[in-house]
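>>> test case, fold it:
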Amino acid sequence: MTRSDPVSGSDVLLVMRWSMRVAMLGLLGVGIVRLVLVPDQVSWRFSTGLALSLAFVLIYLSGVRRSEERPESRANRWWLATLTSLWTLLLLLNPEFTWVSFPLFFSHMSLLRIRHALVAIMCMLLVSIAVLGHDRGLSAGVALGPTLGAVVAVLVSWGHRALVDESESRQRALDALRETRDELAASHREAGQLAERSRLAREIHDTLAQGLSSLVLTTRNARACLDRVSPTDDVETACALLLQAEHTASENLAEARRFVRGLTPRALASASLVDALERLIIERRERTPQIRWELRIDGTPRALPTEVEVTLLRAAQASTENVLQHADASRVVVSVAFSDAEVTLDIADDGVGFDPDDAPGPDSFGIRGITERAEAVGGVCVVESSPGDGTVIGLRCPVPVADIPVAHVVEETP
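Presented below is the predicted three-dimensional model:
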């Protein structure tokens, strides 16, 4: 403990306990010295006094630590009764052993109930006054000394009890605080794990799962072409489809590597959001030439925070993949609007639509993932659809001016 550290309750208790030990042995030693120095001492009284004093010391030392650590033990009460009996015998041999009663008062207050301790102290006080009065003559001065000593001992004992209660209360509070801290840490770890699982689920759904789904459809079409009768045209078509499958597999492999490393999506590694969306529309046109794909830009495009660009790109990828798999649409319009404080993304199709209030559809996780992504950057996602009237998925993400970087260039790690 440094000088600047406050003295804790446990330190005060330790000092008080050692003080009582020293006081007990010191006062007993004073009684033994006075016993030795008394002239014309009867030999049996002297030898008996020394034997009782030695027994008192041994019994006191054997149980003092236990009495401090486990005051509620029944053995401590027998230990205290034995010491009190030995003190009474010593007092009858020599009145100088009266002063040993003061640390004994402290022990009674520590080990007994209050009313029992006060009764015992009162009895010991009366015995002390009677022995001193018989030896020196009964007077106010003879009675005052032991009485004041008993009062002081009781007050000090009450203070000791208050410190013990405060120390135990503080320890319970510390234990509860540690338990709460451990529970909070476990809760944070669990929340972090759930958040990470959700993030991984969104990333896998928006990248690898969609790419693999595209591979399944492409290879299925290629196999169907190879099974047809006209070999020349079908083989060329199958080769084109397999080339497209190879391209998709390469894209997803690159996404997987960047995903594991936690880097920016490949489409945004060296390009803006608008460039990435343009490439997405071109890829969708190549896959589904029967669908009319459009990209509209409103406002002045500018660099956005990376997390916002990733959110919008992933939303566009997931939404257009949903269109391919479920909408049966003939036209899809992807619109991006830039304003001073926000950016919006709308993906509209003229497909079969659905009822958003009905039970979740086969790709409900995709919409849920888009919503979670938008909420993670402080935005919102709104789904508007009805059976037969197409679907519009809209995202609105705030972009504070102070948070917009001057340049947005992410270098790819080799």
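>>> for the rest of this, base every contact and every neighbour count on C-alpha atoms.
Will do.
>>> pretty sure residue 210 contacts residue 320?
No - between residue 210 and residue 320 there is no contact under CA atoms under 8 Å: 10.2 Å.
>>> out of the two, which sits in the more crowded spot?
A side-by-side neighbour count of residue 210 and residue 320, using other CA atoms under 10 Å, places residue 320 first with 23 against 18.
>>> can you name the next helix or strand after the helix or strand that contains that one?
Using DSSP states H and E, residue 320 sits within helix 306-322. Later in the chain than helix 306-322, the nearest helix or strand by DSSP H and E is strand 331-338.
>>> any idea how far that next one is from the chain center?
How far strand 331-338 lies from its chain's middle: 44 Å, per CA atoms, centre = their mean, to the nearest Å.
>>> which helix in this protein has the most residues?
For the chain, the longest helix by residue count, based on DSSP state H, is helix 140-203.
>>> let me know the angle separating that helix from helix 306-322.
Interaxial angle of helix 140-203 relative to helix 306-322 (axes from the mean of the first three to the mean of the last three CA atoms, to 10 degrees): 50 degrees.
>>> and the next helix or strand past helix 140-203?
Helix 140-203 is succeeded, C-terminally, by helix 210-226 (DSSP H and E).
>>> just the angle for that following helix relative to helix 306-322, thanks.
Going by the same axes, to 10 degrees, helix 210-226 makes 30 degrees with helix 306-322.
>>> please generate a structure for the following sequence too, so the two can be compared:
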Amino acid sequence: MNHTALTPVFVGLRTSLHILFVALTVLVVVRAFVDGNPNAVAVVSLAALLLITYGFGGYLARHAMSSGASAQSVTAYLWALVLSAEWLVLMWLSLDAAYLVFPLFFLYLHLLPRGWRTLAVLGSTLLAIAALGLHSEWTVGGVVGPLVGAGVAIVIGLGYKSLAAEAAERELLVKQLLETRDQLAQTERESGVLAERARLAREIHDTVAQGLSSIQMLLHAAERADPNAAGLEHVRLARETAAANLADTRNFIRELAPAALVEQGMGAALRRLAETQWQTPEREIRVRVADALDLPMPVQTALLRIAQGAMANVVQHSEATQATISIERDDSDVRLTIADNGRGFDPERAEAASARGFTDSFGLTATRERVEQLGGTLTVESSPGAGTTVTVELLLSPTAGETA
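Prediction:
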């Protein structure tokens, strides 16, 4: 079993069971000599064999776990069967061996399949009661004692199974949380790099490229104003140098922007992501974006990252069978809409959970922060069982369709 917060509890229970089994076996041997049992030698030999079987069988059962469930089950069943047979013979030789039924209860509950556990406990209980009654006399304590012990063992066994199942679920949850944390960290690193590249592309576009373009136009105007002026060759050389530097700057901007957008355009980039990452046989993704969508590269980059973040939520959490991505623009703004028919959620509760540090709402919070940084608005319409619609609106400058 993997280490969890409940591992010390399981180790303590198993250790106590082993100690109880050994102690009761030693008690049987001591009582055989103290009471002058005529079968004392046979009792000692069989008790030693019982302890060897108990220890060696436990060793084999643990190592059978690495060979698969079937091998583990066969080894466990044989171990329980041999122990039971030896216990019956020992109980026939010494009545004190009847008390070994109590640790055997827990062994049956742990090793045998669900349908056989209770039958094995009840059967061994009846055998112990019969042995006590036949060897000495029938008493209320001799009947009620084993029955109460069997009931307590069943209750403790069920509790042990519940704790083990809960520990396994917690271990899986912790593993998933660690994987999610690593994925979020990787996504954050990638998003940070992409955001910085987009910021640099935007800054270069708005400063260096625009400045070089202005210098080129001013020099060209000076060249046309006085074609015969002295130093015209220097003006022409300066204009050509500015044009060459402007071309280099535009190449830098294209390299800083996502390659998929530069080579394919917004619509094709989203369709490629839908086909390769988001769409499955159980989930259909529709992309309604024009290939000739005319938007500045920084805006396209931002919309692409926002769409990726929103679709990550759809894929991981929504259980949707259909989702639609659409982008529409007019003269003043551009609108990105992602709608799915998934299980939906309560946006207010999701925001509150995110504020308390729960990671399930991290994607929504990150998307909202990105949109707010761009001066846009994010609207989430959803309710449990009614799907989700995420709408992002970004304002465009009057020259949004132009490039430097």
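>>> other SSEs contacting the helix or strand hosting residue 304 of the second structure?
For residue 304 of the second structure, the host element (DSSP H and E) is helix 297-313. Here helix 297-313 of the second structure touches helix 140-204, helix 266-273, strand 333-340, helix 362-373, going by 3 or more CA pairs under 8 Å, 6 or more residues apart in numbering; DSSP states H and E.
>>> okay, the angle between the next helix or strand after it and helix 297-313?
Helices and strands here follow DSSP H and E; after helix 297-313 of the second structure, the next one along the chain is strand 322-329. For strand 322-329 of the second structure against helix 297-313, the angle by the same axes, to 10 degrees is 160 degrees.
>>> so how far is residue 125 of the second structure from the alignment partner in the second structure of residue 53 of the first structure?
Taking TM-score structural alignment, residue 53 of the first structure has residue 47 as its aligned residue in the second structure. Look at residue 47 of the second structure and residue 125 of the second structure: by CA to CA, to the nearest Å, they are 20 Å apart.
>>> between those two, which is the more surrounded one?
For residue 47 of the second structure versus residue 125, the count of surrounding residues by other CA under 10 Å is larger for residue 125: 24 against 21.
>>> give the contact list for that one.
Applying CA atoms under 8 Å, 6 or more residues apart in numbering to residue 125 of the second structure gives the contacts 101, 146-147, 150.
>>> save these as JSON lines, and put in neighbour count and distance to residue 255 of the second structure too.
What follows is those, written out as JSON lines (neighbours: other CA atoms under 10 Å; distance: CA to CA, whole Å):
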{"residue": "101", "neighbour count": "24", "distance to residue 255 of the second structure": "77"}
{"residue": "146", "neighbour count": "22", "distance to residue 255 of the second structure": "80"}
{"residue": "147", "neighbour count": "18", "distance to residue 255 of the second structure": "79"}
{"residue": "150", "neighbour count": "22", "distance to residue 255 of the second structure": "75"}
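>>> name the SS class of residue 397 of the first structure, please.
Assigned by DSSP: H, G, I helix; E, B strand; the rest coil, the conformation of residue 397 of the first structure is strand.
>>> that one touches residue 342, doesn't it?
Yes - between residue 397 of the first structure and residue 342 a contact is recorded at 5.5 Å, counting by CA under 8 Å.
>>> between those two, which has more neighbouring residues?
residue 397 (22 against 15).
>>> ok, how many other residues are close to the residue lying closest to that one once chain neighbours are set aside?
Nearest residue to residue 397 of the first structure in three dimensions, chain neighbours excluded: residue 379, at 4.2 Å (CA to CA, 6 or more residues apart in numbering). Applying other CA under 10 Å, we find 20 residues neighbouring residue 379 of the first structure.
>>> show me what contacts residue 379 of the first structure?
395-398.
>>> which two from the residues you listed end up farthest apart in space?
Greatest spatial distance among the contacts of residue 379 of the first structure (CA to CA): 395 and 398, at 10.1 Å.
>>> which one of these two is surrounded by more residues?
Per other CA under 10 Å, whichever of residue 395 of the first structure and residue 398 has more neighbours is residue 395, with 24 against 17.
>>> so the more buried one touches residue 384, yeah?
No - look at residue 395 of the first structure against residue 384 with CA under 8 Å: they stay out of range, at 11.5 Å.
>>> where does stretch 319-330 of the first structure end up in the second structure?
Alignment note (TM-score structural alignment): stretch 319-330 of the first structure is unmatched in the second structure.
>>> could you do stretch 103-120 of the first structure as well?
On the basis of TM-score structural alignment, stretch 103-120 of the first structure is assigned to residues 103-120 in the second structure.
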